[in-house]
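1. generate coordinates for the sequence data below:
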Amino acid sequence: MKKLTLVATAIMGLLSTSAAMAQSTVTVYGILDAGYNHVSGLRQGSVSTIASGIMEGSRFGLRGSEDIGGGYKAIFTLENRLELDTGSVTNRPNSGTQMPDRVATSVAAGVAGLPLPVATRDAIITSVNTTLATGAFGVNLAGNLFDRQAYVGLVTPVGAFTMGRQYTPGYLVAAQFDASQTQSSLAAGQVASLPAAFDIRLSNTLQYAIQTGGVTALLMYGAGEVAGSNSAGRFWGGMATYKGNGFSVGYGHNGKNNELGQKSLTNDLIGATVDVGPGTLYGQYATIKDDNPTGISSIASSVTTSTGSAAVGAAFQSAYNAAFRQDARLMHIGYRLTTGPHTWVVAFNRLDDKRTVNADTDSYGFTYTYALSKRTNLNAVLTRFNNKGQGQVAPGGNGFLGGVTSSAGVGSTNIALGIRHTF
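-> Below is the predicted model of the structure:
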């Protein structure tokens, strides 16, 4: 952490100097969000913790702009993740590296024809599962300083061009048409978090955005930057929304290739809001499709090395590909009401898994926010997750993953009480 602090201090110094020379503006901003978080249904029983990011992920950021005349403006954003409970920049779910039960079951069925002793097969599955979970089950496991956002760009009379690490178009639509605005365990994406149903942010992206009248639209290209392949890891996405008098509508698309250049996680989302009575009704529908999961292509080589058989390695690779494929529909309906210092949100979410394993999850509940001031508020969350079939998702928060429950079909309840301060 000392090294990260020194780096952050150096960057702030450079930006301050640049601002003075160019007479631009640099804004320091952030969110500090923490509180009591209780989750039931885990392998270790019910767990109560002090957690960071219950409503929104805690963060520290620098945002700058320079008006260079003629309708042009240079901009930048550097935003880091902060775990307020520990001071770290990374976290893991309460379930640790526990894998959903359906993964081991699916892989075992996929390699059932191999001439392997059951004990050997199970040992390979345990080893591979642990390796995958250790590298993927958590937030910012690489410990990147500006994991949330890091980009620079130019605003012009015909739109804004930005490049770096940015939010994806599909996720922006998902957030806009979520009554909870992705806050708390009640957010729609919480039931589709393991494996992740959306790419939230991506590095090495180039984005073009326009805003005119009630229309906001953007296109994004992400370079995979895999040596020897232009298609490996590549991303394309776009979105368009329209905000009218008392309503809004939008569409978003994300499409990514895996590290082998094969078509991987793809999303299409539609959403709408309409003012009803004193509040706003939200709804969205999203498709989740991934026939060639990203980040698991090395399984064949590792299993081949450990067993000495290329055929066994290929069989395990195929079985894991099948286990991590996604084909689901995500639905959300919610209502948001703000009156004076009080904000209420009620919502229902459903992940409908179209695969034969049928890992379905519903969630429903409410959140309440009381504004002590313009910058500080108190929050309460009550969310119930109902897992059906092979569904096994546990509720998390905006800043952390919930992980999985004790076994397939076991539900979970989240109760959280927190305080959030913005600056």
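2. when you work out contacts or count neighbours from here on, use the C-alpha atoms and nothing else.
-> Noted.
3. now the strands for the stretch 51-200 of the chain?
-> In the stretch 51-200 of the chain, the segments counted as strands under DSSP state E, counting those that start in this stretch are 59-69, 72-81, 149-156, 159-167.
4. how much space separates the nearest residue to Arg102 once chain neighbours are set aside from Thr205?
-> Closest residue in space to Arg102, ignoring its immediate chain neighbours: Gln390 at 6.3 Å, by C-alpha to C-alpha, 6 or more residues apart in numbering. Per C-alpha to C-alpha, to the nearest Å, Gln390 is found 35 Å from Thr205.
5. to compare against the first, here's another:
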Amino acid sequence: MLAAGLAHAQTNVTIYGIADAGVEFLTNAGGDDDNVFRMSSGNLSGSRIGFRGTEDIGGGLKGVFLLENGFDIDTGALGQNGRLFGRQAYVGLQGDFGAITLGRQQNALYDVIIKYDPMAFASRYSALSHDPLFTGRADNAIKYTGNFGPVIATAFYSFGRNADGEVPGSTKVSRNVGAGVAYASGPFGVGFAYDQFQGNTVATAGDSARRMAVGGSYEMGPVKGFVGYRWLKDELVAAGTPNVRSNMYWVGASWDASPALKLTGVVYHTDRRDSGADPTSLVLSADYALSKRTDVYLTVGHARNKSGSNLGLNGFGSSIIAGENQSGVIAGVRHRF
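-> Reported below is the predicted structural model:
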């Protein structure tokens, strides 16, 4: 009888991860128009190791958990500002209604819009160069995720997206809310997501950064096309600095040239509403699968700055001289386990 009771609740735990490293060459990456040649970690995918588990507790209900660590494979250092499980860390319940989870979790922009970036939010040379908050994460978050046939819905509420939150008497400090919905049927897919977070102090709690994004894709045989748009109003800027208002656009495509070779091209553009500093980046990538788990890749990019903008291929103000253009190339290898 005791053995039967222990066998009733079955727990499944999976260990998984990605190791991604390469070498990168960038132009105009120093104060004197210097170039840089370096090793880089997490180029197509952030290097990580994770633990995922489920337990069937009966009545169609499951207990679930996920612990996901991010790290730099070139140095072994922890990612996400030194967090042990900085990519995700949550526990919750899952059933026919969907899943409710609690902990550090991805925002709705990450969950929904990643499907509509041709570079799939690659750590380098992707939509993240124009807006890193596409892969935002929030501490102290309650999240709902539901799958209803062709529709996926998500919503979350964070009591404090970072260590500054959960302040007694001021529930707005570092609060983060968001929601998203996606629809996919046959070759067509479309998604919408919203994200808003408040300032990190009592004085700035009334100010917010708000983002809305929509993306779409259409597949025609081996070719898949992508379009996307993101709106931003950011009041959380330095005192005396105007609020940031910008629109971001992208269009691109991927082509399965063979069962092993995938080619991708995309153009990203940011339109600042308060200035003419409107940068554009172009990315071309080739990914070749050596096996189901290991692939090699080559990514080439060019960032064109205008009116003093400082977009680098790895982000605004990142390894770039303001007003200069930047070209770069990354060659690397990725292994999934």
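6. got a TM-score for the two of them?
-> Taking TM-score structural alignment, normalised by the length of the second structure as the basis, the two superposed chains have a TM-score of 0.90; 321 aligned residues with a C-alpha RMSD of 1.9 Å.
7. Thr270 of the second structure maps to what in the first structure?
-> In the first structure, the residue paired with Thr270 of the second structure according to TM-score structural alignment is Leu351.
8. the host helix or strand of its match vs the second structure, average distance?
-> For Leu351 of the first structure, the element it lies in under DSSP states H and E is strand 342-353. By mean C-alpha distance after the TM-score superposition for the first structure, the fitted strand 342-353 of the first structure averages 0.6 Å away from its aligned residues in the second structure.
9. identify each buried residue in that strand, please.
-> Across strand 342-353 of the first structure, burial judged by 16 or more other C-alpha atoms under 10 Å covers 343-353.
10. same check, this time on stretch 408-423 of the first structure
-> Buried residues in stretch 408-423 of the first structure, counting neighbours by 16+ other C-alpha under 10 Å, are found at 408-421.
11. next, format those residues as JSON lines and append secondary structure.
-> JSON lines is the format used below for these (DSSP: H, G, I helix; E, B strand; the rest coil):
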{"residue": "Ala408", "secondary structure": "coil"}
{"residue": "Gly409", "secondary structure": "coil"}
{"residue": "Val410", "secondary structure": "coil"}
{"residue": "Gly411", "secondary structure": "coil"}
{"residue": "Ser412", "secondary structure": "strand"}
{"residue": "Thr413", "secondary structure": "strand"}
{"residue": "Asn414", "secondary structure": "strand"}
{"residue": "Ile415", "secondary structure": "strand"}
{"residue": "Ala416", "secondary structure": "strand"}
{"residue": "Leu417", "secondary structure": "strand"}
{"residue": "Gly418", "secondary structure": "strand"}
{"residue": "Ile419", "secondary structure": "strand"}
{"residue": "Arg420", "secondary structure": "strand"}
{"residue": "His421", "secondary structure": "strand"}
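12. save the residues you listed as a markdown table, and put in distance to Ala240 of the first structure too.
-> Output for these, formatted as a markdown table (distance: C-alpha to C-alpha, whole Å):
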| residue | distance to Ala240 of the first structure |
| --- | --- |
| Ala408 | 38 |
| Gly409 | 37 |
| Val410 | 38 |
| Gly411 | 36 |
| Ser412 | 35 |
| Thr413 | 35 |
| Asn414 | 34 |
| Ile415 | 35 |
| Ala416 | 34 |
| Leu417 | 35 |
| Gly418 | 34 |
| Ile419 | 34 |
| Arg420 | 31 |
| His421 | 31 |
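13. nearest to Phe76 of the first structure, of these?
-> Lowest distance from Phe76 of the first structure to those (C-alpha to C-alpha) belongs to His421, with 23.4 Å.
14. setting aside sequence neighbours, what's the nearest residue to Leu141 of the first structure?
-> Thr90 (5.7 Å).
15. how many neighbouring residues does that neighbour have?
-> As a burial measure, Thr90 of the first structure scores 20 neighbours (other C-alpha atoms under 10 Å).
16. give me the number of residues near Gly76 of the second structure?
-> Gly76 of the second structure has 10 nearby residues by other C-alpha under 10 Å.
17. which residue in the first structure aligns with it?
-> By TM-score structural alignment, Gly76 of the second structure lines up with Gly87.
18. tell me the one of the buried residues of strand 342-353 of the first structure nearest Ala192 of the first structure?
-> For these, the nearest to Ala192 of the first structure is Leu351 (6.6 Å; C-alpha to C-alpha).
19. how about the contacts made by the closest one?
-> By C-alpha atoms under 8 Å, 6 or more residues apart in numbering, the contact list for Leu351 of the first structure reads 191-192, 328-331, 360-362.
20. the equivalent of Ile49 of the second structure over in the first structure: neighbour count?
-> Alignment note (TM-score structural alignment): Ile49 of the second structure maps to Phe60 of the first structure. Neighbour count for Phe60 of the first structure, taken as other C-alpha under 10 Å: 18.
21. what sits against Phe60 of the first structure?
-> Here Phe60 of the first structure is in contact with 28-31, 79-82 (criterion: C-alpha under 8 Å, 6+ apart).
22. the first structure: helices as residue ranges?
-> All helices of the first structure, identified by DSSP state H, fall at 2-22, 101-110, 118-136, 169-176, 299-307, 310-324.
23. tabulate those (TSV), appending mean neighbour count.
-> Below are these laid out as TSV (neighbours: other C-alpha atoms under 10 Å):
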stretch	mean neighbour count
helix 2-22	12
helix 101-110	18
helix 118-136	15
helix 169-176	23
helix 299-307	17
helix 310-324	20
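24. mind putting those helices in a markdown table, distance to Thr287 of the first structure included?
-> Output for the helices of the first structure, formatted as a markdown table (distance: least, C-alpha to C-alpha, whole Å):
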| stretch | distance to Thr287 of the first structure |
| --- | --- |
| helix 2-22 | 39 |
| helix 101-110 | 21 |
| helix 118-136 | 23 |
| helix 169-176 | 11 |
| helix 299-307 | 27 |
| helix 310-324 | 16 |
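25. so which of those comes closest to Ser65 of the first structure?
-> helix 2-22 (8.9 Å).
26. if we can go back for a sec, most neighbours among the contacts of Leu351 of the first structure, which one?
-> Val191 (30 neighbours).
27. any idea which strand is longest in the second structure?
-> strand 11-26 (DSSP state E).
28. in the first structure, what stretch matches that one?
-> Counting by TM-score structural alignment, strand 11-26 of the second structure falls onto residues 24-39 of the first structure.
29. what residues sit buried inside the matching stretch?
-> In stretch 24-39 of the first structure, counting by 16+ other C-alpha under 10 Å, buried: 24-26, 30-39.
30. could you work out the most separated pair of these?
-> Using C-alpha to C-alpha, the buried residues of stretch 24-39 of the first structure span at most 46.1 Å, a distance reached by Ser24 and Val39.
31. translate Thr413 of the first structure into the numbering of the second structure.
-> In the second structure, Thr413 of the first structure lands on Ser327 (TM-score structural alignment).
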